[in-house]
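**Student:** What follows is a predicted structure for the sequence shown.
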Amino acid sequence: MTEQTMKIDPVRLAEAVAFAADKHSDQTRKRAEGDSRPRIPYISHLMAVSGMVIEDGGDTDEAIAGLLHDYIEDVDENGADALEQRFGARVRDIVIGCSGAKKEEIPDFRTRKQTYLDHLTATRDPATVRVSLADKVHNARSTVSDLETDGPSIWDRFNAGVEDQLWWYISLSAAYTDHANDGRADAQRAAELRRLVDRMTEISRQ
């Protein structure tokens, strides 16, 4: 019996990498104010998410959506049609499903994030859950790494305070665990997020 391998279209994926690198070229990952270390280009996060999606069994559309999951939220809020024209309706739909409301639309942090949680809980699309989970795991990995290096002061670079951020991650982890129990999320990836959130909470509340 031969093992099955998910086939990824290299031409389409390369086009999406170039598109994402161009559209996010002026963006970097968050650093604390006064941190003198070089800023990390944002494309590193997008490529990490896409790679995780592939590891978890995602197809080409899902891998592309991983690269573009922040496009509508951070680059062009009216860009859904452009995504459809270039990468197809399924990629567009996954990206829309992974996009949250802007701070300008819902200023209060918990109210804004609750709208995302409500949508995440309601979705029945495994592709959207897979991309969203990969995004949150990579963010959590980066946050835990920074916490272990610099301590709880890293929360100063975020708009919301530590308790709001922990509430957000704990709530996300619970939602993905429910999806994993129902077969819509990779169980090992959901468990990884739980471990990261536990570690995040432990360091932050020391």
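**Tutor:** Happy to help now that I have it.

**Student:** from here on, contacts and neighbour counts on C-alpha atoms
**Tutor:** OK.

**Student:** can you give me the helices in this protein?
**Tutor:** Counting by DSSP state H, the chain has helices at residues 10-23, 43-55, 60-68, 80-87, 89-98, 109-122, 126-150, 162-181, 187-204.

**Student:** for comparison:
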Amino acid sequence: MTQATVLTDRFDRALLYATHVHGGQVRKGTGTLYVAHLLAVAATVLEYGGGEDLAIAGLLHDSAEDQGGKARLDDVRNRFGPRVARIVEACSDSLADTAAGERKAGWEERKRKYIAHLEKAGEDVLRVSLADKVHNARAILRDLRKSEIGAEIWKRFGQPKERTLWYYESLAEVFKRRLPGQLAEELAEIVAVLKAE
């Protein structure tokens, strides 16, 4: 039996910080508070053997990409250390400084670069990224099966269904190779169901 991870006040501070940073943000096309996704990612990381730093990175994985770019990443580094900041940065497909007028690259370019990046990423990054992608895929499937949403779910994304599924299928292939196990298999299974529905 493996020893349980002990969460300290750093995790408490990270949860408070994530709640503050993401404020009233909701998941795309829903009324679900974004912090629910962050908690699910952190929980999945812990359930699959990640320690406190990885759980904190799970809570903060979208903080720089969605809420402040490089300045936010520097703040994460100052508050939670270089390992957490490195994982957060590596889980972001774009850190454009929108406050300075920088624009993100196009969707396909960002996604192809991210997939290539995962081919070389370390295990810490793979664990947090996989937890994120599994929760996202679960949410898509859940909403696809809701009668009031159904196929309308695909309109939430900036790309057609086929492109979104290409991205998730590509991710699943990378994770099955680079971080094989139950969670990577789950992502592949969800993608197969999404393609079939």
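**Tutor:** Thanks, I have the structure now. Note that this is a predicted model, so its numbers are computed, not measured.

**Student:** Go through the helices of the first structure and name the closest to Gln4 of the first structure.
**Tutor:** helix 43-55 (13.3 Å; Cα to Cα).

**Student:** Kindly reformat the helices of the first structure as TSV and extend each row with mean neighbour count and distance to Glu3 of the first structure.
**Tutor:** TSV is the format used below for the helices of the first structure (neighbours: other Cα atoms under 10 Å; distance: least, Cα to Cα, whole Å):
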stretch	mean neighbour count	distance to Glu3 of the first structure
helix 10-23	15	21
helix 43-55	21	15
helix 60-68	28	19
helix 80-87	15	29
helix 89-98	21	27
helix 109-122	16	32
helix 126-150	20	22
helix 162-181	19	23
helix 187-204	19	20
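
**Student:** Distance to Asp74 of the first structure added to these, as TSV?
**Tutor:** Output for these, formatted as TSV (distance: least, Cα to Cα, whole Å):
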stretch	distance to Asp74 of the first structure
helix 10-23	10
helix 43-55	12
helix 60-68	10
helix 80-87	12
helix 89-98	12
helix 109-122	15
helix 126-150	14
helix 162-181	19
helix 187-204	24
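
**Student:** how about the counterpart of Thr28 of the first structure in the second structure, what does it touch?
**Tutor:** Superposed on the second structure with TM-score structural alignment, Thr28 of the first structure falls opposite Val26. Residues in contact with Val26 of the second structure (Cα atoms under 8 Å, 6 or more residues apart in numbering) are 32-34.

**Student:** next one: Arg10 of the second structure
**Tutor:** Taking Cα under 8 Å, 6+ apart as the criterion, Arg10 of the second structure is in contact with Phe80.

**Student:** Distance check, it against Ala55 of the second structure.
**Tutor:** As defined by Cα to Cα, to the nearest Å, Arg10 of the second structure lies at a distance of 10 Å from Ala55 of the second structure.

**Student:** any residues touching stretch 130-140 of the first structure, and which ones?
**Tutor:** 45, 48-50, 52-53, 56, 58, 62-63, 65-66, 69, 94, 98, 176, 184-186, 189-190, 192-193, 196-197, 200.

**Student:** again, but for stretch 167-177 of the first structure
**Tutor:** For stretch 167-177 of the first structure, the surrounding residues in contact (Cα under 8 Å, 6+ apart) are 110, 113, 117, 120-121, 129, 133, 185, 187, 190-191, 193-194, 197.

**Student:** want to try CSV for these, with distance to Ile154 of the first structure as columns?
**Tutor:** What follows is those, written out as CSV (distance: Cα to Cα, whole Å):
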residue, distance to Ile154 of the first structure
Arg110, 20
Lys113, 20
Leu117, 24
Leu120, 27
Thr121, 29
Val129, 28
Leu133, 22
Ala185, 29
Ala187, 29
Ala190, 24
Ala191, 24
Leu193, 19
Arg194, 20
Val197, 15
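
**Student:** Return the member of these nearest to Ser153 of the first structure.
**Tutor:** Nearest member of the contacts of stretch 167-177 of the first structure to Ser153 of the first structure, counting by Cα to Cα, is Val197, at 16.9 Å.

**Student:** Now check the second structure for the residue matching the closest one.
**Tutor:** Aligned by TM-score structural alignment, Val197 of the first structure pairs with Val191 of the second structure.

**Student:** From His135 of the second structure, how far off is that match?
**Tutor:** Taking Cα to Cα, one finds Val191 of the second structure at 12 Å from His135 of the second structure.
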